[in-house]
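Visitor: this one's sequence-less:
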């Protein structure tokens, strides 16, 4: 089930020329959008450095990347969900649930590796619940995941009584605060997740099927793609990785924080996906674009902080960029379909 109700004409099982042309053009257009994002990142960096030279220092740039990691981890599976024609608003609450679940079990005698696995399973279960409601009850993804967002937010409050869970084992905390070969462990985690999702999307049959699903659901079904199973795995992955991001955040802060995540994580992750070039209408998107979107958000926040400018302007800037990105996506798709005709 798609977020936009895409009902484009189905392609017969043997007719593959049109989708191939469409995908090739989409990738060329995406490449241009990614280059534009890189140019914007460089421009913001230069302006921020001119305002305050400390922005360009290596330690500060490392902070920018570290700040982008949590958003990026949430946004990777969200990219696939959106490319597949779905949507997931629940990731912010699942983020919180993952962090507090891991913290709860660790503070109740469960060894930290097992506590992490349990928290990941909790996140995956929420994703599976989303998939069941969308597929079996035919509730649109936006409504389903928005409802799950509120339900899981309530579960977190009931579960924790609104109190952060701390302290956590030192070995667990070191995963978020330590480094390996001079690179923070948090950034390493983000790199590994990004590489894995990039390879899955660009180099596997699964990734091809996800693009086909978002491009034309009816044609994907007629070509033998297991649509229901694919949808289920997309939402399960989104739930598990949102929980993982919450666990990473808990390791960074040394506690399972009730106030972490929520609407801010959901909206930031979705915005990074869309600004990175993933189409709201499905079928088009890349992990590299999402990474650039996440870094752009972190860079803007950091640049304003370094320059001593009110953080309120960050929301205004990001909101403007988001509107521009979705408008550009609409224009891009219009050109694609006009070229097809």
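Guide: Structure's in. What do you need? Since the structure is predicted, the reported quantities are computational estimates derived from the model, not experimental observations.

Visitor: From now on I want contacts and neighbour counts done on CA atoms only, so please keep to that.
Guide: Will do.

Visitor: quick one: contacts of the helix or strand containing residue 152?
Guide: With elements taken from DSSP states H and E, the one containing residue 152 is helix 141-160. By C-alpha atoms under 8 Å, 6 or more residues apart in numbering, the residues outside helix 141-160 that reach it are 1-3, 86-94, 96-97, 100, 126, 130, 133-134, 162, 258, 262.

Visitor: try it against this one:
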């Protein structure tokens, strides 16, 4: 009985235990790790991927996946910067970014639900399409903004803490409310747990799926606005590259089941922190950046293996 109870506790909070162990190892491995500036830097660095991961977590909870978020970020960032340059208005540029994000999410959702195409195939196609479009628009280069005030979005600070950190925390609270307090949150879990039973309960599965993909698009748009604001530019070739891997990794490491129906916002938050601490630790230890992807890949595989044993 005690062993069963321990297994349940581990299953529910494995991400927290993993974070504590990794944090302790990083603290011992390098004395600079625990400095206030370094810890703040970790949170700031994971904020963009963290925002995307929140949208990805909703998608994966329904049993779907979105491989287009990285390319979409580059495209949305390009749309935002172009709108900024043509109108001179930060407000209109931000609105344009959100519209582009919602539109991409809607396209994904409609193709998956009405077209009856697998999420992997749809989002893979959209990933290739968005990258191709922004490369064509930017002619393979970068798009620079002409309004300096736009950089305040990503570089402004409150009490020494950058705005993106606060935005990330607000998004966490928003997704927590959606998944735990709203009816649609219960529907998201229901679709991921048993789609056929959800249909028999007179719940529109298609609407739920479209909803989560549009939300994922909006979170990607928010991340794109912050990313493009940081340097007041967006790179058509490198912006958003492998962001989908990091987002999926953060969600899976945080305990969300790939088949859907199980996962928490808290888990995703710690999953992203685990990736941030891991990247930071490897940088402090001068481990080649070319090997960091290997570490992420191993962690994803281990996380899925642990889920299978639950």
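Guide: Perfect, thanks for sending it. No experiment lies behind these values; they were computed from the predicted model shown.

Visitor: before we move on, the earlier item: the helix or strand that the helix holding residue 152 of structure 1 is followed by vs structure 2, average distance?
Guide: The first helix or strand that comes after helix 141-160 of structure 1 along the chain, using DSSP H and E, is helix 170-177. Mean deviation of helix 170-177 of structure 1 from its aligned counterpart in structure 2 after superposition (mean C-alpha distance after the TM-score superposition for structure 1): 1.2 Å.

Visitor: just how off-centre is helix 170-177 of structure 1 within its chain?
Guide: Computed by C-alpha atoms, centre = their mean, to the nearest Å, the chain-centroid distance of helix 170-177 of structure 1 equals 24 Å.

Visitor: now residue 164 of structure 1: how far from residue 125 of structure 1?
Guide: When distances are taken as C-alpha to C-alpha, to the nearest Å, residue 164 of structure 1 and residue 125 of structure 1 turn out to be 23 Å apart.

Visitor: What of residue 261 of structure 1?
Guide: 18 Å.

Visitor: Would you mind telling me which of these two has the busier surroundings?
Guide: For residue 261 of structure 1 against residue 125, the residue with the higher neighbour count under other C-alpha atoms under 10 Å is residue 261, and the figures read 25 against 17.

Visitor: What lines up with residue 43 of structure 2 in structure 1?
Guide: For residue 43 of structure 2, the aligned position in structure 1 is occupied by residue 65, per TM-score structural alignment.

Visitor: contacting residues around that match?
Guide: Taking C-alpha under 8 Å, 6+ apart as the definition, contacts of residue 65 of structure 1 comprise 187, 295, 298.

Visitor: Would you mind putting those residues into JSON lines with neighbour count, distance to residue 332 of structure 1 and secondary structure alongside?
Guide: Compiled in JSON lines, the contacts of residue 65 of structure 1 are given as follows (neighbours: other C-alpha atoms under 10 Å; distance: C-alpha to C-alpha, whole Å; DSSP: H, G, I helix; E, B strand; the rest coil):
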{"residue": "187", "neighbour count": "21", "distance to residue 332 of structure 1": "33", "secondary structure": "helix"}
{"residue": "295", "neighbour count": "25", "distance to residue 332 of structure 1": "23", "secondary structure": "helix"}
{"residue": "298", "neighbour count": "22", "distance to residue 332 of structure 1": "26", "secondary structure": "helix"}
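
Visitor: So which bits of the helix holding residue 152 of structure 1 are buried?
Guide: Buried residues in helix 141-160 of structure 1, counting neighbours by 16 or more other C-alpha atoms under 10 Å, are found at 141, 142, 144, 145, 146, 148, 149, 150, 152, 153, 156, 160.

Visitor: Stretch 220-230 of structure 1 too?
Guide: With burial defined by 16+ other C-alpha under 10 Å, the residues of stretch 220-230 of structure 1 counted as buried are 220, 221, 223, 225, 227, 228, 230.

Visitor: picking that back up, could you take the contacts of residue 65 of structure 1 and lay them out as TSV, with extra columns for distance to residue 336 of structure 1?
Guide: Below are these laid out as TSV (distance: C-alpha to C-alpha, whole Å):
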residue	distance to residue 336 of structure 1
187	36
295	28
298	32
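
Visitor: how far away is the alignment partner in structure 2 of residue 308 of structure 1 from residue 67 of structure 2?
Guide: Aligned by TM-score structural alignment, residue 308 of structure 1 pairs with residue 286 of structure 2. Between residue 286 of structure 2 and residue 67 of structure 2 the distance is 30 Å, computed by C-alpha to C-alpha.

Visitor: Looking at those two, which has the bigger crowd around it?
Guide: Comparing residue 286 of structure 2 with residue 67 by other C-alpha under 10 Å, the one with more neighbours is residue 67, at 24 against 9.
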